[in-house]
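J.: Any chance you can model this:
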Amino acid sequence: MLFAYLSLDMDSLTHIVLGAAIGEVLAGRTLGKKALLIGAIANSLPDIDFIAAFWLDTARDVLAHRGITHSFLFVAVMTPLLSFLAGRLFPRSGMTRRSWRVFFGVELFAHIFIDAFNAYGTGWFEPFDHSRVSFHLLFVADPFYSTWLGIAFVALLVLRAGHPARRKWAWTGILLSSAYLCYCISNKARIDRQAKVDLLAQHHSYTRYFSTPTPLNSWLWYIVAEDSSGFYTGYRSVFDCQATDFRYQPRADSLLQPFLGHSDVHCLLRFSQGYYTVEEWGDTVVFNDLRFGEMKGWEDPKAHFVFHYFLQRPEENRVVVQRGRFAGWNGSTLRAFIRRIGGN
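T.: Okay, the predicted model is just below:
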């Protein structure tokens, strides 16, 4: 559970330090250190949808998160509104109305853009189109992306307002984290190229495919290829020398029949974008969303999926996205994980 909450906190921390760096670049010379605070708040604003969790059940909450508040419409509406409010709150700041619009527009867009790089999916086109955008490039918390921004943030806190090195630190954090994104794109292209060769060589036909990074790194990737009745799943490191070892996961959606009239199942089906399986754990029917990977699947061929929803006990699903991310991890698991990253 500690790892799960760490994952959540690091995601929020990334938006704070990114927002502060962007704030310094756009308005540091005018606003001084206030640019860090306003930038961090503005960049974090789309996550205001967490409030919905107080009155929505779990299935509706996971569907609502990264929905309308992560859309282009939200950016378009909030940018002029925040600019107007900032102009009233800071009338002598030296910022023009246009400067405020650029400031808030860039901050809000940066948030929804970065969020689209991980598996959850982001509702850029809500409410007109419910499809989610996901590039599957970053784990929800990747220290190799966030660390550079964190270092820059500390430097910006320490350096006095007006110090000539402030913009350099802010740009360094932004550029190094962006360079890491480019490195992730290169790794993903390499993984996809070889995984598709392995699928073909093993005579596994498929209609849809994605790869997504495993926790906290960009070297070991989780692979899913869908056919008409299920999914081939496997793991591949950029350092692997052997072919990818795939195992088959039947969709088994016949198990859903008794639950199809339930509102939570409707939400889960829409949220999963079709990447789901259903299985029985003893006398309990479980809905799995494959996009979030498996619990230690790189070492356990019988691993359960990270996102698993108990259909008969909906009250036990309050932390459905987080509870499986690092379930059962300990020192031995971490060492095994690092060894698997190093290649098979």
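J.: rest of the way, CA atoms for contacts and neighbours
T.: Will do.
J.: which stretches of the stretch 51-200 of the chain form helices?
T.: Ranges of helices in the stretch 51-200 of the chain, per DSSP state H, counting those that start in this stretch, are 58-64, 72-89, 97-115, 143-158, 166-201.
J.: which helices and strands does whichever strand in the chain runs longest pack with?
T.: For the chain, the longest strand by residue count, based on DSSP state E, is strand 284-294. Under the contact criterion of 3 or more Cα pairs under 8 Å, 6 or more residues apart in numbering; DSSP states H and E, strand 284-294 touches helix 263-272, strand 276-281, strand 305-310.
J.: and for the last one, what are the contacting residues?
T.: Contacts made with strand 305-310 from outside it, assessed by Cα atoms under 8 Å, 6 or more residues apart in numbering, are listed as 284-290, 292-295, 316-317, 320-325.
J.: how does it look with 7 Å?
T.: Here strand 305-310 makes contact (Cα atoms under 7 Å, 6 or more residues apart in numbering) with 284-290, 292-295, 317, 320-321, 324-325.
J.: quick one on the thing from earlier: for the helices and strands packed on strand 284-294, which one sits closest to Val140?
T.: Taking Cα to Cα, strand 305-310 is the member of the helices and strands packed on strand 284-294 nearest to Val140, at 13.3 Å.
J.: this one as well, want them side by side:
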Amino acid sequence: MDTATHITMGVALGGLSTLDPVVQQDSIVFQSIIVGTLLGSNAPDFDTILKFKNNALYIRNHRGITHSVPAVLAWGAAISTTIHTFVPETAFWHLFFWTLLAVILHVFVDIFNAYGTQAARPFNQNWIALGWINTFDPYIFALHIIGIIAWLIFDADPGFTFLILYFVLFLYYLKRYYDKQDIITKINQQFDDVEQIVTSPTIRHNFWKLAITTDDHFYVAQAENGEIKVVDTFIRKKLPDHPAMKKALQDRNVKAFISFSPVYRWEIEELDRYTEVRFIDLRYRSKGHYPFVAVVKLDHDYNIKNSYTGWIYSEEKLQKKLHPVPN
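T.: Sure thing, here's the model as predicted:
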């Protein structure tokens, strides 16, 4: 989910913690838990700092090890221990429980969007991306805001308010699951030999982006009000036995891209001054453009001169990232 929603979830869990009798009776414990749930609900995304290093490192690691099983436990323990060090009179195990729950909730909700996480590490390195919920879901965010307002402004009981809220959200997640299953059923009826379907829900409740892989083709499609419409079709081609491709596959940006992207196409273009190898993720089509790419420029001897991976929305900006290859 987005940062704003994670913050509201931290506040909601803090309110929910008032169902705990120890929290009800001690304002210091409550205040400590509020801090713990706010930090815990955002801690796994601290790996965003990797963006300042380079995109390849960020793409390869964001929502990776920081969202793993050991990291979840480590975040909960580290945050709780730090708070307890400064506020030793708080009830540590209650603080740890609610802080850990906040971290777990963060990782749990992240698996439902198209980006996903490596939440099963170290037992499984695969990305878990269920594709039911958009990264920012206005319904989920609005429900949290309503709950917080009811608590802080209208003095509603926070424990029961957020207990009801999360029951409603449970029903909402079930609905989104069945929405996706309906789309998958229609795709399998419409296309032959479907191997993979990647669903990307959008901020519009009844509009989904789709990337469909069959034996011979990639189909980029959309579902609107239950109707499947193909917007782009690409022939599915194996990676060629070409020296430029072999070299490109050794590049760190390309490795990061491939480790993250489940469905992409490739292009090789041999120009006068250089050869360009491009990998294009088919999940994120926006206004006729595919912004998530990995591009490698090689000289005539197929030595890598420049490379880039990330989200880019114009060819001009991409070329600025790559820098011109000198004559």
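J.: will you turn the helices of the stretch 51-200 of structure 1 into a markdown table that also has distance to Glu24 of structure 1?
T.: As requested, the helices of the stretch 51-200 of structure 1 are exported to a markdown table (distance: least, Cα to Cα, whole Å):
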| stretch | distance to Glu24 of structure 1 |
| --- | --- |
| helix 58-64 | 31 |
| helix 72-89 | 16 |
| helix 97-115 | 10 |
| helix 143-158 | 8 |
| helix 166-201 | 7 |
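J.: For Gly261 of structure 1, which of those helices is the nearest?
T.: Gly261 of structure 1 sits nearest to helix 58-64 of all those, at 14.0 Å, using Cα to Cα.
J.: Can you say which of the contacts of strand 305-310 of structure 1 are buried?
T.: 285-290, 292-295, 317, 320-321, 324-325 (16 or more other Cα atoms under 10 Å).
J.: Looking at those, which is nearest Phe74 of structure 1?
T.: The closest of these to Phe74 of structure 1 turns out to be Val321 (Cα to Cα; 24.2 Å).
J.: mind checking what Val103 of structure 2 lines up with in structure 1?
T.: Per TM-score structural alignment, the equivalent position to Val103 of structure 2 in structure 1 is Leu108.
J.: Its match and Val75 touch, don't they?
T.: Yes: contact criterion Cα atoms under 7 Å: Leu108 of structure 1 and Val75 qualify, at 6.0 Å.
J.: of these two, who's got more company?
T.: Between Leu108 of structure 1 and Val75, counted using other Cα atoms under 10 Å, the more crowded position is Leu108 (27 against 23).
J.: what residues are up against the more buried one?
T.: So Leu108 of structure 1 contacts 42-43, 75 (Cα under 7 Å, 6+ apart).
J.: give me that answer again for 10 Å
T.: Applying Cα atoms under 10 Å, 6 or more residues apart in numbering to Leu108 of structure 1 gives the contacts 19, 39, 41-46, 69-72, 74-76, 78-79.
J.: Please list which of the residues you listed are preserved in structure 2.
T.: Cross-checking these against structure 2 gives 19, 39, 41-46, 70, 74-76, 78-79 as conserved contacts, using both residues aligned by TM-score structural alignment, their matches' Cα atoms under 10 Å.
J.: From those residues, list just the buried residues.
T.: The neighbour-count test (16+ other Cα under 10 Å) marks 19, 39, 41-46, 70, 74-75, 78-79 as buried among these.
J.: could these go into TSV alongside distance to Arg92 of structure 1?
T.: Listed next are these as TSV, based on distance: Cα to Cα, whole Å:
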residue	distance to Arg92 of structure 1
Gly19	22
Gly39	18
Ile41	20
Ala42	20
Asn43	23
Ser44	25
Leu45	24
Pro46	27
His70	31
Phe74	28
Val75	25
Met78	22
Thr79	20
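J.: Mind listing what's buried along stretch 251-265 of structure 1?
T.: 251, 255-256, 264-265.
J.: Return the residue of structure 2 aligned against Tyr206 of structure 1.
T.: So, by TM-score structural alignment, Tyr206 of structure 1 is matched to Val194.
J.: That match against His217, yeah?
T.: Yes: at 9.5 Å, Val194 of structure 2 counts as touching His217 under the criterion of Cα atoms under 10 Å.
J.: counting contacts, what elements does whichever strand or helix holds Ile228 of structure 2 pack onto?
T.: Using DSSP states H and E, Ile228 of structure 2 falls within strand 227-235. Judged by 3 or more Cα pairs under 10 Å, 6 or more residues apart in numbering; DSSP states H and E, the packing partners of strand 227-235 of structure 2 are helix 158-190, strand 207-214, strand 217-224.
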